[in-house]
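**Student:** Below are the sequence and a predicted model; questions follow.
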Amino acid sequence: MPGANPVARAPEGVRTAADVVTPELVAQLTKGVAGTGRTVNHTPFTGEKLADLPESTPEDVHKAFEHARAAQAVWAQVPVRQRAAVLLRFHDLLLERQAEVLDLVQLETGKARLHAHEEVQAVAVAARHYGYKAVAYLRPRRHAGALPALTRVTQLRHPRGVVGQIAPWNYPLELSVGDALPALVAGNAVVLKPDTETALTALWARDLLVEAGLPAGALQVVIGEGPVVGPEVVRRADYVSFTGSTATGREVAAGAAVRLIGASLELGGKNAMLVLQDADVDKAAAGAVRACFSSAGQLCISIERLYVHESVADAFLERFAARTRALRLGTFLAYGADMGSLVSARQLETVTRHVEEAVAMGAKVVAGGVARPDVGPYFYEPTILTGVEVPMAVCTEETFGPVVSVYRVKDENEAILLANATAYGLNASVWTKDGRRGRAVAARLRAGTVNVNEGYAAAYGSVQAPMGGMRESGLGRRHGSEGILKYTEAQTVAHQRLLPLAPSMGMDDQKYAAFMSRSLRLMKTLGLR
């Protein structure tokens, strides 16, 4: 029945917000931040103030870019191997001091601690990957020239300059410093605008990077309201990295287009999970809980639509609902809670509106469906809906909360058709006992990442492979070669030797044209590319 989720009991001696966010810590983290005003962030667990923070004006943003440009000119001259060593030291420091940042992530986002640890894992993996692979990704590369032996071609990779990064509140460690790491190791400086409500986490990560050897000026942080500070970052950057809503992403893209600079955008999603006829329903149910309710569903790649083959739908839904109702809600800074809070009153309003509208139009609540102010001001129970259809908002709009709609399908073709019937294309999930079948279905889904027998972590954690969205879920990719090369400009240096690419050695125009024609035919015969 709805309203049944238990509340996890906090262990003895658990730390409080006052223990973690001390005046000394705030002073240390905000030292040097460009900001002449003052703003405040809060904890979703109670709604209470966590800290007073500097607030940046447009002039402060300008100064931050000036400092970043001065630092970048020096940082770019540091050999790639030495820049990469900073990331490897940061990796070790992060794992050694993870308890500090786990406290901050929980306090600023309201997450359960295990979900906060996903961010530590993701950032450590990215730091290790680019720490070891940056030299190979950025090394000069030889290419075949216009004429073999006569034209020597080398491709170089230069940093773009200063990258403007606008990060969201939902993953304040991973989507701030995690995205900055490849930009920095490529020789850029970064001006980072985190969300005000999660700025302490980003500032902590910046502090740790400096401790690992990054020049302090190479990563500037500006704090303030998105409509004020965000456009200033776009106006001054040499490249823009943005994670957030599709609506705001369009504005960022337009601002970048006016200036003819590059941009990468990870935007919204209405991600689908497919449970095929031969799926292990117990494993699929457990996977659905992770896929739908991690970070209270406030994850761009979490699942909001579930398509289940009609032959296993009853068994799956029974197991899924039972697991969902058993999830423990909690507000403490320790492991033991299964799900935390929504981040704000705004998120709670959206979730509540989507569920209440759907129910009023005929949808059925299988689990959850209620707010839990007894736990915290923005808590909402993990919710499963059936009978969802157009024009219910929850059917097509991104909810970005702990709500999933379950649909029965007659076969995998119908599931694929419905899964692709969206403007988005970020992530998807397929469950089956037949791996080959799962991969074949995955290839037919219009999503940037597809996980077989996992919800999102398998693809996201495989950092040698690109991750990003299709259609209205964004442009560009993070991770792998694409995740670092986007922060560089490719330059081709062609050295012509002995003979020019023009008539020479007594040839007139006609003889030169004939010579080149014979040469082109020979190169094709030899299979030269």
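**Tutor:** Alright, I've got the coordinates.

**Student:** alpha carbons only for contacts and neighbour counts from here, please
**Tutor:** Noted.

**Student:** what about the strands in the stretch 401-529 of the chain?
**Tutor:** Secondary structure of the stretch 401-529 of the chain (DSSP state E, counting those that start in this stretch): strands at 403-409, 427-431, 449-452, 474-475, 488-496.

**Student:** Quick one: list the elements packing against the shortest one.
**Tutor:** Yep, that's strand 474-475 we're talking about. Where contact means 3 or more C-alpha pairs under 8 Å, 6 or more residues apart in numbering; DSSP states H and E, strand 474-475 is packed against strand 262-266.

**Student:** got a list of contacts for the strand it packs on?
**Tutor:** 238-244, 249, 253, 256, 468-469, 473-477 (C-alpha atoms under 8 Å, 6 or more residues apart in numbering).

**Student:** and the comparison structure, right after this:
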Amino acid sequence: MPETSTKICSVNPATFESLADVTVSTSADIKRAVERARQGQPAWQKLGVKGRLKELQKLYSYLTERREQYAQLETKEMGKPIQGSRSSFDWAMRQFRWNLDNAIQCLAPEISYEDDKEIHQIHYEPYGVAGVITPWNFPLSNFVMGALQPLIAGNAVVYKISEEVPLFGQALDKAWREAQLPQGVFNQVYGAGDVGELLARSDIDFLHFTGSSVVGKKLYVIAAEKFIPVTLELGGSDAGIVFEDADVDRMIQPIFWAKFINAGQICCGLKRLYVHKTRYDEVVAKLSKFISQQKLGNPCEEDTVVGPLVSEKQRERLIGQVEDARSKGVKVVLGGKVPSGAKGAYFEPTLLAGVNKDMRAYYEELFGPVLPVAAFDSEAEAIQLANDTPYGLSAYVYTNDAERFKRVADQLEAGSISHNGTDYSRPANPFGGYKGSGIGKTCGKIGLQHACRVKVTAQQKRK
């Protein structure tokens, strides 16, 4: 990468207006950031969990007091409808609050064995310096999921946010500084994938990456060469299954939000919908009607439900996937095109019928407002179709039969399973996928412990 500074331009995807330029970090900048983290980490660790939580409470308070400011920035820089940006902020802060309230208990030494002569304990210690790389789709949530738990565990962090939302990264820098947290503990570098790769190759002890499976696999190779642990929260092609006994009228709205939240730009969103053949026409008709009633437009307007994609590049990829399917015989039930007169990176909410294995829309992740719908005959076929993917992040099952849900969930190859739209993303729950959707977990007790080295002490009792 260049040794002289270059710029990246933050762009409003709703208008393609240039917002501001941010300086890209050079290799020397990255090295200095890691060195600062290395210098700041011992004192941070020495504070203990309780002391670190006291410091991070200041950041929590700072952010909470500026909810609308951060929501507006998220909407302006990545195009999320303002109501969604507020909801995303609230979700992130619930995660933050849970960690502040529960980390002491989660990271406390655990007695694994004890008798009258000895006591054995499990201790959770920081790795040292963590490199954390996150995407653009939920800027604050991704910071909380990626960086907060390593910080609580006692690691110093060098953080790289996506080049699509560098202004949000600067806002996080400002928050850390103005909340008066210790210097050197949280450090940021800016830029695209080359900056992230250089960070992964630098003198770090642990790597967290949230993003595509393609990039995640490349970073995993780098981490393996360095022999450092990783958490990889990668892509998904999550299936939804609507069985014949489902309450379709009640399920249409949860299905819509599972797919079209954030214009479909969510790793754990519903990306393939399989419907029992006896309910297929009903589901397609009712879902199409519901989708057509939702406003696509300016994300700054309070009643907008679906906004633009994050960039023209993201839209072009989605157009390519839809056109590939169209050329191979797919039926476009709804949408399927750029809305007329659109000035930003908009794409109409779309339903596709007849997607098959020859189409990119079948085997690639659809990261946008496009949902393939297909019919199935039997429970066994539905499970086979849902599992027919290299991904395994989450899945959605719609049935009024509790035993069927348990039976199907046991067979689905995914890290989180939702029943009738129940939200699995509670703060206490770990999050992470099977297969190509990642390695390790974030969130909850398991996420906190995954950000730690585990030490066992076997201590003799005094006689």
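**Tutor:** Thanks, I have it. Just so we're clear, the structure is a prediction, and the values are computed from it rather than from any experiment.

**Student:** TM-score of the superposed pair?
**Tutor:** The TM-score (TM-score structural alignment, normalised by the length of the second structure) is 0.95; 461 aligned residues with a C-alpha RMSD of 1.9 Å.

**Student:** roughly how far apart are the equivalent of residue 164 of the second structure over in the first structure and residue 264 of the first structure?
**Tutor:** The criterion is TM-score structural alignment: under it, residue 164 of the second structure has residue 197 as its aligned partner in the first structure. Going from residue 197 of the first structure to residue 264 of the first structure by C-alpha to C-alpha, to the nearest Å gives 23 Å.

**Student:** How about residue 241 of the first structure?
**Tutor:** Per C-alpha to C-alpha, residue 241 of the first structure is found 5 Å from residue 264 of the first structure.

**Student:** neighbour count winner among the two?
**Tutor:** Legend: neighbour count by other C-alpha atoms under 10 Å for residue 241 of the first structure and residue 264, higher for residue 241 (29 against 23).

**Student:** Checking my notes, that one in a strand, right?
**Tutor:** Yes. Secondary structure of residue 241 of the first structure, determined by DSSP: H, G, I helix; E, B strand; the rest coil: located in a strand.

**Student:** Can I get the strands of the stretch 401-529 of the first structure in CSV including mean neighbour count?
**Tutor:** Shown next, in CSV, are the strands of the stretch 401-529 of the first structure (neighbours: other C-alpha atoms under 10 Å):
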stretch, mean neighbour count
strand 403-409, 23
strand 427-431, 29
strand 449-452, 24
strand 474-475, 22
strand 488-496, 14
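
**Student:** Relative to residue 121 of the first structure, which of those is closest?
**Tutor:** Closest to residue 121 of the first structure of these is strand 449-452 (C-alpha to C-alpha; 18.2 Å).

**Student:** counterpart of that closest one in the second structure, which residues?
**Tutor:** Matched against the second structure by TM-score structural alignment, strand 449-452 of the first structure falls on residues 416-419.

**Student:** quick one: that stretch to the first structure mean distance?
**Tutor:** The superposed stretch 416-419 of the second structure is, by mean C-alpha distance after the TM-score superposition for the first structure, a mean 0.6 Å from where its aligned residues fall in the first structure.

**Student:** got a list of contacts for that stretch?
**Tutor:** Residues outside stretch 416-419 of the second structure that contact it (C-alpha under 8 Å, 6+ apart) are 393-399, 405, 409, 424, 431-433.

**Student:** Nearest residue to the middle of the first structure?
**Tutor:** residue 175 (5.4 Å; C-alpha atoms, centre = their mean).

**Student:** how about that one, secondary structure?
**Tutor:** The assignment at residue 175 of the first structure comes out as coil when based on three-state DSSP.

**Student:** doesn't residue 192 make contact with it?
**Tutor:** No. With contact defined as C-alpha atoms under 8 Å, residue 175 of the first structure does not count as touching residue 192 (10.4 Å).

**Student:** Residue 221 of the second structure: neighbour count?
**Tutor:** So residue 221 of the second structure, with other C-alpha under 10 Å, has 11 neighbours.
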